[in-house]
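1. Mind folding the following:
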Amino acid sequence: MPSRDFKRTDRVSAELRREIGLLVHAAVRDHALPSVSVSDVETTKDLDVATVWVTALMPEKSAEAVKALKELAKEFRRELSRSMRLRRVPELRFKYDESVDRGERIETLLRENPVPPAPASSEDE
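-> The predicted model follows:
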């Protein structure tokens, strides 16, 4: 019997990411929230808690967006219980994913301060 490459938590996390992404997109549109998207979902092994990582188009409004999503978490969970075939839908915890902002900051610093080319070594001659 072949071994399973994906654990159940990985499959549930992927499905949650797709479903929550649609719900967040609709909430942004319906509640006039700052534009955010779901970057990842991490589910605990017992499937009790799902941490939903979101990124914002405007990082300065990320705290406002995450706060609004936390308030909508129970409504999202109720919608997920209708659309997904899970015995128990995990509790949703929204957190801001700062990795995109860090990457942009590093890229900006590299553009402003380019690394000079390394001098040719004497061994090449």
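
2. For the rest of this, base every contact and every neighbour count on C-alpha atoms.
-> Fine.

3. ok, now which ones touch the residue nearest the centre of the chain?
-> Nearest residue to the geometric centre of the chain (Cα atoms, centre = their mean): residue 39, 2.5 Å. The contact partners of residue 39, by Cα atoms under 8 Å, 6 or more residues apart in numbering, come to 17, 52-55, 97.

4. Could you rerun that using 6 Å?
-> Residue 39 makes contacts with 53-54, as judged by Cα atoms under 6 Å, 6 or more residues apart in numbering.

5. next helix or strand past the host helix or strand of it?
-> Taking DSSP states H and E as the definition, one finds residue 39 inside strand 36-43. Per DSSP H and E, the first helix or strand lying C-terminal to strand 36-43 is strand 49-56.

6. helices and strands around that next one, which ones?
-> Judged by 3 or more Cα pairs under 6 Å, 6 or more residues apart in numbering; DSSP states H and E, strand 49-56 is in contact with strand 36-43, strand 91-96.

7. Quick one: neighbours of the closest residue to residue 47 other than its chain neighbours, just the number.
-> Nearest residue to residue 47 in three dimensions, chain neighbours excluded: residue 90, at 5.7 Å (Cα to Cα, 6 or more residues apart in numbering). Look at residue 90: counted by other Cα atoms under 10 Å, it has 20 neighbours.

8. Second input sequence below; structure requested for side-by-side comparison:
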Amino acid sequence: MAKHRHNEGPSQRQLRVGELIRRTLSDVLMRGDIHDPDLSGRSITVGEVRTSPDLKVATAFVLPLGGRDVEVVLEALNRNRGELRRVVGKALTLKFAPELRFRADETFDRIDEARELFADPKVSRDVTE
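-> You can find the predicted model right below:
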């Protein structure tokens, strides 16, 4: 009988494969192996990669340095996702290379929002009491 995982979060295998994909994408983008004018000369951070439970889909959360031209970078990554998938497939020892999806990494925006919230005098008063 199959085990059903409800609200348990990602498995160790999902986390491990996601991290391998993250490192591979980071290396490829850092070296400039993808020849696209919208990607060349840009520093792109791959903050996290989340994989589906069956490891067939991997969503990479990316952010260009300075947070500028996010849409241009996302379009370029999506245009080149076939080539990126082949590179990831060679680096991994999986039966199938996962379909790659790219999303803007909004982690830094949320951190800034949290800082602003904690800087509010009402909130800081409540936290210190």
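
9. counterpart of the residue nearest to residue 47 of structure 1 in structure 2?
-> Per TM-score structural alignment, the equivalent position to residue 90 of structure 1 in structure 2 is residue 98.

10. Name all residues that make contact with that match.
-> So residue 98 of structure 2 contacts 56-58 (Cα under 6 Å, 6+ apart).

11. if I look at the counterpart of residue 16 of structure 1 in structure 2, how far off is residue 128 of structure 2?
-> Matched to structure 2 by TM-score structural alignment, residue 16 of structure 1 sits across from residue 21. The spacing between residue 21 of structure 2 and residue 128 of structure 2, counted by Cα to Cα, to the nearest Å, is 41 Å.

12. What's the local residue count around residue 82 of structure 1?
-> 10.

13. That one: what secondary structure?
-> helix (DSSP: H, G, I helix; E, B strand; the rest coil).

14. Let me know how buried the alignment partner in structure 2 of residue 61 of structure 1 is, in neighbour terms.
-> Under the alignment (TM-score structural alignment), residue 61 of structure 1 pairs with residue 69 of structure 2. Neighbour count for residue 69 of structure 2, taken as other Cα under 10 Å: 12.

15. what about residue 69 of structure 2, distance to residue 96 of structure 2?
-> Counting by Cα to Cα, the gap from residue 69 of structure 2 to residue 96 of structure 2 is 32 Å.

16. next one: residue 43 of structure 2
-> Applying Cα to Cα, the value for residue 43 of structure 2 to residue 96 of structure 2 is 28 Å.

17. Among these two, which residue is more densely surrounded?
-> For the pair residue 43 of structure 2 and residue 96, the greater number of neighbours falls to residue 43 (16 against 11), based on other Cα under 10 Å.

18. Give the equivalent position in structure 1 for the more buried one.
-> By TM-score structural alignment, residue 43 of structure 2 lines up with residue 35 in structure 1.

19. mind checking how far its match is from residue 85 of structure 1?
-> Distance, residue 35 of structure 1 to residue 85 of structure 1, using Cα to Cα: 29 Å.

20. and if you look at residue 73 of structure 1?
-> 18 Å.
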